[in-house]
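>>> just a sequence and a predicted model for now, questions to come.
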Amino acid sequence: MGFTAHEISSIREQSQQMEHDGVITPEALQYIYDKKLFHLFVADDLDGNMTPLPEAIRIFQECARIDGSFGWLVTIGAGGGYFVPFMTQSVGLDVFGKPEAVIAGSGATTGTARKVDGGYIVNGRWKYCSGSTHATSFTANSILEQEGRPNSDESPQIVTLIMTPDQVQILKDWNTFGLKATASHSIVVTDAYIPDEMTFSFTEYRSHQDEVLYKYPFLAFAQTSFAGVAMGLADHFLEAAEEMMKVRGNDKVLAEIIEQKQEFARQKDAFYMVLDKSWEDLNQKGTLSPEMELRISSECVTAARASLGCGLKLFPMLGLSACMEDTVVNRVWRDLQTACQHALLRG
């Protein structure tokens, strides 16, 4: 599932507009719908496009190489498919059963849920909901209230919610210097009624238990996804830096870039060797060993550091023109720094 040269050029031609507007263009979004990229982890009977994890990570890397915000949105949007087995078949079909279906949301427990007959009354505010402006569903975690107060136990009960766009207010507060078009805004929910069937628990499987992807540990799943984005951004940074130095005829810096590309290629090979092995283990044994989970986590952090390191080493060599925000190399460098700030990539 690749992109043609025309498709890559078309998306990149829209990058500056997307950054300026703070949102993905309808044309770029349509590419995602047409290729079913939001459904890479959705079971096929739910209008899905179920894809082996190693193949999907390579797709994330390629999408991020094309454009950082585009790649981040594909990755986050596709990641929502991991929730499929915790939903009933009918709810899963409601949430995912159309080409444009995609979840945005947050893993933070910054809301409260009060139990009422047949469901919950929910209030809360959640940050960093990437893809908020085109999401068809929202998921978020809330703490269950006890007798009108948040549960005060050491391990409070968490309620994971599925909400519709009409129940959510988007606060356009994503004011970062990179990944500007991801619309990673905060959402606010006020006294929304969420029926019981629109909640789920990560400890209760309700459908599609036999899909291999859903047996991959969630932390490793998330880390590998974000590492793919970081590597794709580094690929684009190296490409843009090389083009800039060729125009200038700066052979000294070009030699540094070529050396960095070779070193980075070795790091990517090491990452995918471990990822492929983990997927092979999962298919053969039905689970990952604790040792493999630790190894995957370590490789993801290492890959992210190597990705960021490409920019840290080379950006100071590119001169003042690279500091201009309207240059490709500047935008990609800002996107790369922003992506690598994610807690799961910092180790």
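Perfect, I can see it now. Just so it is clear, the structure is predicted and the values come from calculations on it, not from any experiment.
>>> contacts and neighbour counts: CA atoms only from here.
Will do.
>>> contact partners of stretch 169-179?
19, 68-69, 72, 128, 132-133, 180, 183-189, 331, 334-339 (Cα atoms under 8 Å, 6 or more residues apart in numbering).
>>> redo that, cut-off 6 Å
Outside stretch 169-179, the residues that touch it by Cα atoms under 6 Å, 6 or more residues apart in numbering are 69, 184-188, 334-335, 338.
>>> of the residues you listed, closest to residue 345?
Ranked by distance to residue 345 (Cα to Cα), these are led by residue 338 at 11.1 Å.
>>> residues contacting the closest one?
residue 178.
>>> what helix or strand is it located in?
Taking DSSP states H and E as the criterion, residue 338 maps to helix 328-339.
>>> same check on residue 114?
For residue 114, the element it lies in under DSSP H and E is strand 111-116.
>>> can you pull out the helices in the stretch 151-300 of the chain?
For the stretch 151-300 of the chain, the helices defined by DSSP state H, counting those that start in this stretch occupy 218-248, 251-285, 290-314.
>>> structure two is appended below for comparative analysis:
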Amino acid sequence: MLNVQSIRENLLNVTYFNSEIIELIATNNWLNIWVPKQYNGLGLTTSEGLKILQTVSKIDGSLGWFVTLCSGANYFSRNLSPSVAFEIFSNQKACFGGSGMIGGTAEKVKDHYIINGLWHYATGAPYLTHFTLNAQILENGQPLVDENNQPKILSFILDKAQVKLIPSWKSMGMVATSSHSFEVVNQTVHKDYSFIYNTFFSDDLVEKIPFHVFADLTLLVNYIGMAEHFLEKSLEIITFSVQQQLDVFLKRTTLELLNYAQQMEELLINNLTIEDILSEEIHQFGTNTVSTLTTYIIQIYPQLGIKASRSNEEINQIFRDFFTATQHRNFR
């Protein structure tokens, strides 16, 4: 049983996760909720994993965001060749994270790549064992193109020893995620540590969900969880009608989100395809949900008095975390 209050006290106004929080994450195997069971992961269904992420996000915004983004990066275990995945995930504390941007180049030299570049916003950078990145492929100094005559891009896994952290995370919220930039200079990576995000070596339902839909749902439960936390703490200060409206909205939205996840799972169980129209509907649902949550929180916050403005108060930290997390491009 999680001691939620103790965890929250541990995470109040901290700039990093201490060893106790890192051990809590490992003990619950939260980073491996999407990792296949054959690699020591939990191999959860989408619905099961989303419930965990929402619960963790309600405990604390930085904790939930770190677990979501890094378990989402550990999802790439499914994209790696089985031998590499077995090697890396023999350590249960393996923790992937990095950047989705194309921040550098990878020069192809026989069976290896030489990687250089700078990438931003690597959630949990100091806690990672491996960094993921996207790079443009070069050969003999010239950019390669794919079958669509577009620049060829590959994703890579690098050991943390190959990466230099650049302390750059100065945001008002999500402080403990330590989402710093990282630089790679002339690091050699074998081709087996490259991957394509929609090519899989496992065969579970979760990887058959389009990755952009998977990303939408996993981020959305963070915003819902943080809003639940905000509502809970605001009720300790004042009670008025808007909070009741937010409570109803949160309960209804959680059910709708899980219904979407279960709807997709049923389609896949029956070997049916998740059509673009459903993917677009889910994305619009997420966009509308974040917009509505934002409106409710902005309505409630000014009623909470001077206490909510103090940076050492939990309600203030939740507010800052929510409005930092919602700057993520998915629902802006």
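Ah, there it is. Bear in mind that the values here come from a model prediction, so they are computed numbers and not experimental data.
>>> returning to that earlier point: show me which of the helices of the stretch 151-300 of the first structure has the highest average neighbour count.
Of those, the one with the most neighbours on average (mean count of other Cα atoms under 10 Å) is helix 218-248, at a mean of 22.
>>> quick revisit: buried stuff in the helix or strand just after the strand holding residue 114 of the first structure?
Following strand 111-116 of the first structure in sequence order, the next helix or strand is strand 119-129 (DSSP H and E). By 16 or more other Cα atoms under 10 Å, the buried positions in strand 119-129 of the first structure come out as 119-129.
>>> about what we covered before: what residues in the second structure pair up with the helix holding residue 338 of the first structure?
Aligned using TM-score structural alignment, helix 328-339 of the first structure spans residues 314-325 in the second structure.
>>> the matching stretch against the first structure, how far on average?
Superposed on the first structure, stretch 314-325 of the second structure shows a mean distance of 0.7 Å to its aligned residues (mean Cα distance after the TM-score superposition for the first structure).
>>> now do that stretch: distance to the chain's middle.
Here the centre of stretch 314-325 of the second structure is set off from its chain's centre by 17 Å, with Cα atoms, centre = their mean, to the nearest Å.
>>> one more: stretch 260-279 of the first structure?
20 Å.
>>> and it, which stretch of the second structure?
Mapped onto the second structure using TM-score structural alignment, stretch 260-279 of the first structure covers residues 246-265.
>>> residue 97 of the second structure: what's it in contact with?
70, 73, 131-132.
>>> am I right that it is in a strand?
Yes. Assessed with DSSP: H, G, I helix; E, B strand; the rest coil, residue 97 of the second structure lies in a strand.
>>> what is the aligned counterpart of it in the first structure?
In the first structure, residue 97 of the second structure lines up with residue 104, judged by TM-score structural alignment.
>>> from residue 170 of the first structure, how far off is that match?
Distance of residue 104 of the first structure to residue 170 of the first structure, given as Cα to Cα, to the nearest Å: 11 Å.
>>> how about residue 236 of the first structure?
In terms of Cα to Cα, residue 236 of the first structure sits 31 Å off from residue 170 of the first structure.
>>> got it, and residue 60 of the first structure?
Residue 60 of the first structure is 26 Å from residue 170 of the first structure, by Cα to Cα.
>>> looking at those two, which is more packed in?
residue 60 (29 against 18; other Cα atoms under 10 Å).
>>> give me the three-state assignment for residue 312 of the second structure.
Classification of residue 312 of the second structure using three-state DSSP returns coil.
>>> what's the neighbour count on it?
Residue 312 of the second structure has 13 neighbouring residues, counting by other Cα under 10 Å.
>>> residue contacts, it?
Per Cα under 6 Å, 6+ apart, neighbours of residue 312 of the second structure: none.
>>> could you redo the last one with a cut-off of 8 Å?
Residue 312 of the second structure sits next to 12-13 when contact means Cα under 8 Å, 6+ apart.
>>> ok, it to residue 11 of the second structure distance?
Residue 312 of the second structure sits 11 Å away from residue 11 of the second structure, going by Cα to Cα.
>>> where do the contact lists of these two overlap?
Common neighbours of residue 312 of the second structure and residue 11 (Cα under 8 Å, 6+ apart) do not exist.
>>> now the counterpart of residue 242 of the first structure in the second structure: closest residue in space that isn't a chain neighbour?
Using TM-score structural alignment, the partner of residue 242 of the first structure in the second structure is residue 235. Nearest residue to residue 235 of the second structure, sequence neighbours excluded (Cα to Cα, 6 or more residues apart in numbering): residue 243, at 7.7 Å.
>>> and the buried ones among the contacts of stretch 169-179 of the first structure, selectable in PyMOL?
Command for PyMOL that selects the buried part of those, burial taken from 16+ other Cα under 10 Å:
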select buried, resi 69+184+185+186+187+334+335+338
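>>> what's the mean deviation for the strand holding residue 114 of the first structure versus the second structure?
Looks like 0.8 Å for strand 111-116 of the first structure (mean Cα distance after the TM-score superposition for the first structure).
>>> just give me the match in the second structure for residue 186 of the first structure.
Per TM-score structural alignment, residue 186 of the first structure is aligned with residue 181.
>>> okay, which residue is most central for the first structure?
Nearest to the geometric centre of the first structure sits residue 76, at 2.8 Å (Cα atoms, centre = their mean).
>>> how about that residue, what's its partner in the second structure?
That one, residue 76 of the first structure, aligns with residue 69 by TM-score structural alignment.
>>> hmm, back to that, would you turn the buried residues of strand 119-129 of the first structure into CSV with distance to residue 197 of the first structure?
Compiled in CSV, those are given as follows (distance: Cα to Cα, whole Å):
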residue, distance to residue 197 of the first structure
119, 8
120, 11
121, 14
122, 14
123, 18
124, 20
125, 22
126, 21
127, 24
128, 25
129, 22
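>>> for residue 246 of the first structure, state which of those residues is nearest.
Once Cα to Cα is applied, the member of those that ends up nearest residue 246 of the first structure is residue 128, at 37.8 Å.
>>> hmm, the closest one is touching residue 106, no?
Yes. Using Cα atoms under 8 Å, residue 128 of the first structure makes contact with residue 106 at a distance of 6.9 Å.
>>> buried stuff in the strand holding residue 114 of the first structure?
Buried, per 16+ other Cα under 10 Å, within strand 111-116 of the first structure: 111-115.
>>> quick one: residue 141 of the first structure is in a strand?
Yes. Assignment of residue 141 of the first structure by three-state DSSP places it within a strand.
>>> looking at the second structure, name the residue matched to it.
By TM-score structural alignment, residue 141 of the first structure lines up with residue 134.
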